[in-house]
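In: the amino acid sequence is not available; the structure is as follows:
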């Protein structure tokens, strides 16, 4: 029986995951963020669990990942109080190396620690503006505008300060627990690309990079 359980754990499996994101965008070159700008969003997708050793696996995946931030513009003199929520949606491909440390006698409960790169492609999203401007009510919603950028290039067509670069990339750090087929993980996505169109990655003082905290439930299907 023990040999059968070990063999099952050593086989590749497919899983699904989904959960809550708390997204933000950096506000300066040093990578700082403002906690008041945290924007709730979601993550959902599929992943593979490819064992490399008894306590190590490679987990590539494909996710729908909501990112962005919110900003409040307030001025008593101008009688203005507006919330602006920018919520871009990305198709993201993470590739994490995940250590699985047994913490139960049967090995079915494991501590998960992982890290790896990700690449993402903007596919949609919206900007919502709501509140008062110069005393008048404002409630507007529009689609995210993307430029026609290519990765690692500053010579993009169709740039504009009101647009986002379509490509994002960065690194993930994750930790969690796996209880047989069911797991719960916390993940931090550290964006490395400047997502603000109209500025480059090296010289601009304006460094807008995605920062995303996530908590997700996952389920691994048996073979």
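Out: Arrived safely, thanks for sending. The model shown is predicted, which means the values in this text are computed figures rather than measured ones.

In: can we go C-alpha only for contacts and neighbour counts from here?
Out: Noted.

In: the helices in this structure, which residues?
Out: 2-9 (DSSP state H).

In: against residue 210, how distant is the nearest residue to residue 32 once chain neighbours are set aside?
Out: Excluding the flanking residues, the one nearest residue 32 by CA to CA, 6 or more residues apart in numbering is residue 26, at 5.3 Å. To residue 210, residue 26 is 7 Å away according to CA to CA, to the nearest Å.

In: the more surrounded of these two?
Out: Neighbour totals were compared for residue 26 and residue 210, and residue 210 leads with 24 against 21 (other CA atoms under 10 Å).

In: who's in contact with that one?
Out: For residue 210, the contact set (CA atoms under 8 Å, 6 or more residues apart in numbering) comprises 23-26, 67-68, 189-193, 195.

In: same deal with residue 91?
Out: So residue 91 contacts 62-65, 120-123 (CA under 8 Å, 6+ apart).

In: in addition, the following structure is provided for comparison:
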């Protein structure tokens, strides 16, 4: 992950250098962005197993803004995106009049290389709204948390775990639709917000009631201009 972040920063510096060489001849601008993700996994129908809660993560990447009309532009991005959710799950069984329970509390972190392609419209010179598709490619992930076992004939025990996800159970490709807005409060720096709703099922073998990524993002963007 550290290598990926360093790579994105290096790519951003290269884009800045390229922008300095071409800014007199082209209205295209380049930039870098980073921010906070608040994500969740939702099910198309019914309830996803357990109690799903929002999980914090982060995003960081680069973008290029390409004007196509006076107030309209297209902004492709390449972003490291940390998605997933928190899960609280409880099982209880009875055997020979004895009760046994298992309580799971864990986070699922899913790391994607995302490629949003936003169409932006400038309501004001500093204020824009945007919408467009996002294409994601799964890099890996981890489940981290604990399980607590108890029963009327056994002592309460808590065990922590941290495991990489088995990517064989996940689709490598993820597709979503994003909508958002941003405001450049200086010539170079903008505050941004975006919600991306997942369209595709993240699991290979769950064909009914698809599980989808959803994420709300806030952050800062810096354009080299």
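Out: Sure thing, it's come through. Worth saying up front: this structure is predicted, and the values here are computed from it rather than measured.

In: picking that back up, which residue lines up with the residue nearest to residue 32 of structure 1 in structure 2?
Out: Under the alignment by TM-score structural alignment, residue 26 of structure 1 pairs with residue 42 in structure 2.

In: give the contact list for that match.
Out: Residue 42 of structure 2 neighbours (CA under 8 Å, 6+ apart): 48, 52, 211-214.

In: show me which pair in those is furthest apart.
Out: 48 and 214 (13.5 Å; CA to CA).

In: ok, these two, which is more surrounded?
Out: Applying other CA under 10 Å to residue 48 of structure 2 and residue 214 shows that residue 214 carries more neighbours, namely 23 against 15.

In: which residue packs closest to the more buried one, ignoring adjacent ones?
Out: residue 197 (4.7 Å).

In: residues near the counterpart of residue 128 of structure 1 in structure 2, how many?
Out: Under the alignment (TM-score structural alignment), residue 128 of structure 1 pairs with residue 144 of structure 2. Residue 144 of structure 2: 17 surrounding residues under other CA under 10 Å.

In: you'd agree residue 144 of structure 2 is up against residue 162?
Out: Yes. Counting by CA atoms under 8 Å, residue 144 of structure 2 touches residue 162, with 4.2 Å between them.

In: now stretch 93-110 of structure 2: buried residues?
Out: Buried residues in stretch 93-110 of structure 2, defined by neighbour count with 16 or more other CA atoms under 10 Å: 102-110.

In: who's in contact with it?
Out: So stretch 93-110 of structure 2 is contacted by 55, 82-92, 138-153 (CA under 8 Å, 6+ apart).

In: chain neighbours aside, what residue packs nearest to the aligned residue in structure 2 for residue 47 of structure 1?
Out: Aligned by TM-score structural alignment, residue 47 of structure 1 pairs with residue 63 of structure 2. Nearest in space to residue 63 of structure 2, with sequence neighbours left out and distances taken as CA to CA, 6+ apart, is residue 77 at 4.2 Å.

In: one more: residue 86 of structure 1?
Out: Nearest to residue 86 of structure 1 is residue 127, by CA to CA, 6+ apart, at 4.5 Å.

In: quick one: contacts for that neighbour?
Out: 84-87, 141-144 are the contacts of residue 127 of structure 1 under CA under 8 Å, 6+ apart.

In: pick out whichever of the residues you listed sits closest to residue 13 of structure 1.
Out: Nearest member of these to residue 13 of structure 1, counting by CA to CA, is residue 87, at 32.0 Å.

In: now whatever residue of structure 2 lines up with residue 112 of structure 1: closest residue in space, sequence neighbours ignored.
Out: Per TM-score structural alignment, the equivalent position to residue 112 of structure 1 in structure 2 is residue 128. For residue 128 of structure 2, ignoring the flanking residues on the chain, the nearest one in space by CA to CA, 6+ apart is residue 122 at 4.2 Å.

In: and for residue 143 of structure 1?
Out: Using CA to CA, 6+ apart, the nearest residue to residue 143 of structure 1 is residue 126, at 4.2 Å.

In: what is the neighbour count of the one you found?
Out: 15.

In: quick check, it in contact with residue 144.
Out: Yes. With contacts counted by CA under 8 Å, residue 126 of structure 1 reaches residue 144, the gap being 4.7 Å.

In: now the strands for structure 2?
Out: Under the criterion DSSP state E, strands of structure 2 are mapped to 29-43, 51-53, 55-67, 72-95, 98-122, 127-151, 154-164, 173-184, 189-198, 211-224.

In: list the buried residues of the fourth one.
Out: Within strand 72-95 of structure 2, the residues that qualify as buried by neighbour count (16+ other CA under 10 Å) are 72-88.

In: with the first one instead?
Out: Of the residues in strand 29-43 of structure 2, 29-42 count as buried by neighbour count, 16+ other CA under 10 Å.

In: mean shift of that strand relative to structure 1?
Out: Overlaying structure 1 shows strand 29-43 of structure 2 at a mean distance of 0.7 Å from the equivalent residues (mean CA distance after the TM-score superposition for structure 1).

In: and the second one, by the same measure?
Out: Superposed on structure 1, strand 51-53 of structure 2 shows a mean distance to its aligned partners of 5.0 Å (mean CA distance after the TM-score superposition for structure 1).

In: also the last one?
Out: Average distance, strand 211-224 of structure 2 versus aligned residues of structure 1 after superposition (mean CA distance after the TM-score superposition for structure 1): 0.5 Å.

In: residues in structure 1 aligned with that strand?
Out: Using TM-score structural alignment, the partner range for strand 211-224 of structure 2 is residues 208-221.

In: and that stretch, what's buried?
Out: Applying 16+ other CA under 10 Å to stretch 208-221 of structure 1 flags 208-220 as buried.

In: can you find the partner of residue 66 of structure 1 in structure 2?
Out: Match for residue 66 of structure 1 (TM-score structural alignment): residue 82.
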